[in-house]
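S.K.: compute the structure for the input listed below.
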Amino acid sequence: MAEKTEPTTRATQDSYIRRNFISECRDSRIVVEAHLSPNIRRIYRRHFDGLSRAVYLLRFYSRTSRINGVENSLTKDISDLMDEVNESLRKKITVAEHILANNNIKVTIPQFEKLNVIIIDPLANRFLQTIKIAQDLDEKLSSLWLACVLDDEQRMKAMVEIESELRSIQGKSRTISLGLRDRVRSQQSTSEQAAEADSADIAAASTDEGELDEETAETNKTIEEAAPARKPKKTSKDVKDQGEVEVEESSTSELKEKEDVAA
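M.R.: A predicted model of the protein is given here:
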């Protein structure tokens, strides 16, 4: 009975966790404003939604799996990668500012179109802040390009490097979330197979017992049919009665013979 109840209980718990998780994400989302240049906006559209989905699934499967500490460990890995990318971008900004200062180039603050970004996870917000750092670098690179300090090829190469670093965050987040998903599904499949195997063993044992009972009954029937009929053992009374009958029959025969002679 326990083997049949456990999968149903596990499925009910998973459904409960799923509903609560979706409700939490739906109710906890926020909107953050961002002003992005055309180049950074393209990068944002290519990678931001992918990262948001990846970290969403990561947290979902972390809670479904009930593996101790897995959520904190995996989110820390993503946060550490973001810190590395932020540090790399800031170093490039420092170099760009130094070149701008040496060439007496003043950077104006451009007015880009406002973009409302929906945030469903803290890691998505952190990724947006990384995109904003990339936006700062792009503005300085544009000023150097307009001042002819950078040519088209140099600026294009710099933008490719920026996108590559941002893409690495999204790519690693996706790899981590898919790896956790496969791990959780494998565990669930193993548990279900074990439960099915237990049920099959119980059913097989019941079938074997039934077949054994039928075989025993058939054997007993065969023995009864093959056994020779035994005569009941005579008692002393039966022997006495039989003797009297034989004597009576003998006397009757002798009397009949005498009557025949007299005639």
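S.K.: only C-alpha atoms from now on, for both contacts and neighbour counts.
M.R.: Noted.
S.K.: count of residues packed around the nearest residue to Asn125 once chain neighbours are set aside?
M.R.: In this structure, Asn125 finds its nearest non-sequential neighbour in Ile119, 6.0 Å apart by Cα to Cα, 6 or more residues apart in numbering. If you count neighbours by other Cα atoms under 10 Å, Ile119 ends up with 19.
S.K.: and this one, please, so the two structures can be compared:
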Amino acid sequence: MRIDVLTLFPEMFDGVFSSSILGKAREKGIVSLQAVNFRQFSTDKHSTVDDYPYGGGGGMVLKPEPMFAAVESLVPADGPRPRIILMCPQGETFTQQKAEQLSNEEHLIFVCGHYEGYDERIREHLVTDELSIGDYVLTGGELPAMVVIDSVARLLPGVLGNETSAVTDSFSTGLLEYPHYTRPAVFRDWEVPEVLLSGHHGRIEAWRREQSLLRTLKRRPDLLEQADLSTKERAWLQGLREREERLMERPSAHKNEQGDK
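M.R.: Got it, this is the predicted structure:
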């Protein structure tokens, strides 16, 4: 995969692109990573990339000319058009499913803005996707782009040491991942669950599935609505919900009885 990032601060990506798993993937030739300063595509003597907004208002707006020229320099005229991703708080919320979709592409271009925003013609006529990593605003699109790039690149074949790691990650199956344990088997009187020491793969897989369901029910019950669950699993979860509701009702009922007395 080839990944290009258009930014006013390419030095921000030096450490990210050369360290840890991304750095190793780059060394292996699995992914090509490049940060490009789109200021070099400005045509005036001051290398201007932003201007005051028409109609007034605070802040500066990124001009369309440098951004279009920068993208066009990265895309062959006769080649396929890559996904051009605008990092923006107004965009589609980034998810694991979106990461899996993007990991099938051969070329991605990320557009990182600063200042007040983008000229609307960049949104309408240049980019293919607008992505947000959450409902908050940062000073620029660089940090969100790093998050998305890391999430996408780790899904490429050969990037992770264990190819099954990405398959069992939280959200990849629609559920949160099960708990993990390692040596020692006992630490400060806290023991590793016995089933994990049994060597019985069937029991271990069943335990992990159950734990994944329990953790999702507790922490992100909203995910269960779209998860791929069996009829038996849905009935089991419903029983847990009903039991929890009964337990929550008992203290209030007891309190009312005391009040009536």
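S.K.: got a TM-score for the two of them?
M.R.: TM-score for the superposed chains, counting by TM-score structural alignment, normalised by the length of structure 2: 0.23, backed by 95 aligned residues with a Cα RMSD of 5.7 Å.
S.K.: that older thread, next, the contact list for the residue nearest to Asn125 of structure 1, please.
M.R.: Applying Cα atoms under 8 Å, 6 or more residues apart in numbering, we find Ile119 of structure 1 in contact with 29-32, 52, 125.
S.K.: that one and Ser189 of structure 1, how far apart?
M.R.: Look at Ile119 of structure 1 and Ser189 of structure 1: by Cα to Cα, to the nearest Å, they are 33 Å apart.
S.K.: for Arg155 of structure 1, same thing?
M.R.: 51 Å.
S.K.: of these two, give the one with the bigger neighbour count.
M.R.: Arg155 (17 against 12).
S.K.: tell me the helices and strands packed up against the helix or strand hosting the more buried one.
M.R.: Arg155 of structure 1 belongs to helix 152-226 when assigned by DSSP states H and E. Judged by 3 or more Cα pairs under 8 Å, 6 or more residues apart in numbering; DSSP states H and E, helix 152-226 of structure 1 is in contact with helix 2-28, helix 38-65, helix 70-102, helix 122-146.
S.K.: among the ones you listed, which is nearest Gln170 of structure 1?
M.R.: helix 38-65 (4.9 Å; Cα to Cα).
S.K.: which parts of that closest one are buried?
M.R.: 40-41, 43-44, 47-48, 50-65 (16 or more other Cα atoms under 10 Å).
S.K.: what's the answer for stretch 208-227 of structure 1, then?
M.R.: In stretch 208-227 of structure 1, counting by 16+ other Cα under 10 Å, buried: nothing.
S.K.: next, report how far that stretch is displaced from the centre of its chain.
M.R.: On the basis of Cα atoms, centre = their mean, to the nearest Å, stretch 208-227 of structure 1 sits 49 Å off its chain's mean C-alpha point.
S.K.: what about the residue nearest the centre of structure 1, distance to Ser62 of structure 1?
M.R.: Nearest to the geometric centre of structure 1 sits Arg185, at 2.3 Å (Cα atoms, centre = their mean). Going from Arg185 of structure 1 to Ser62 of structure 1 by Cα to Cα gives 12 Å.
S.K.: now swap in Ala124 of structure 1 and tell me
M.R.: Distance from Ala124 of structure 1 to Ser62 of structure 1, by Cα to Cα: 17 Å.
S.K.: now for Arg219 of structure 2, how many residues are close by?
M.R.: Residues near Arg219 of structure 2, counting by other Cα under 10 Å: 10.
S.K.: which element is Asp14 of structure 2 on?
M.R.: helix 14-18.
S.K.: would you map the strands across structure 2?
M.R.: 2-7, 32-37, 50-51, 61-62, 83-93, 107-111, 117-118, 129-132, 186-187, 190-191 (DSSP state E).
S.K.: what's the most buried one of these?
M.R.: Ranked by mean neighbour count, the strands of structure 2 are led by strand 107-111 with a mean of 23 (mean count of other Cα atoms under 10 Å).
S.K.: which strands and helices lie in contact with that one?
M.R.: Here strand 107-111 of structure 2 touches strand 2-7, strand 83-93, going by 3+ Cα pairs under 8 Å, 6+ apart.
S.K.: one more time with 10 Å
M.R.: Identification of packing neighbours for strand 107-111 of structure 2 by 3 or more Cα pairs under 10 Å, 6 or more residues apart in numbering; DSSP states H and E yields strand 2-7, strand 32-37, helix 64-74, strand 83-93, strand 129-132, helix 142-153.
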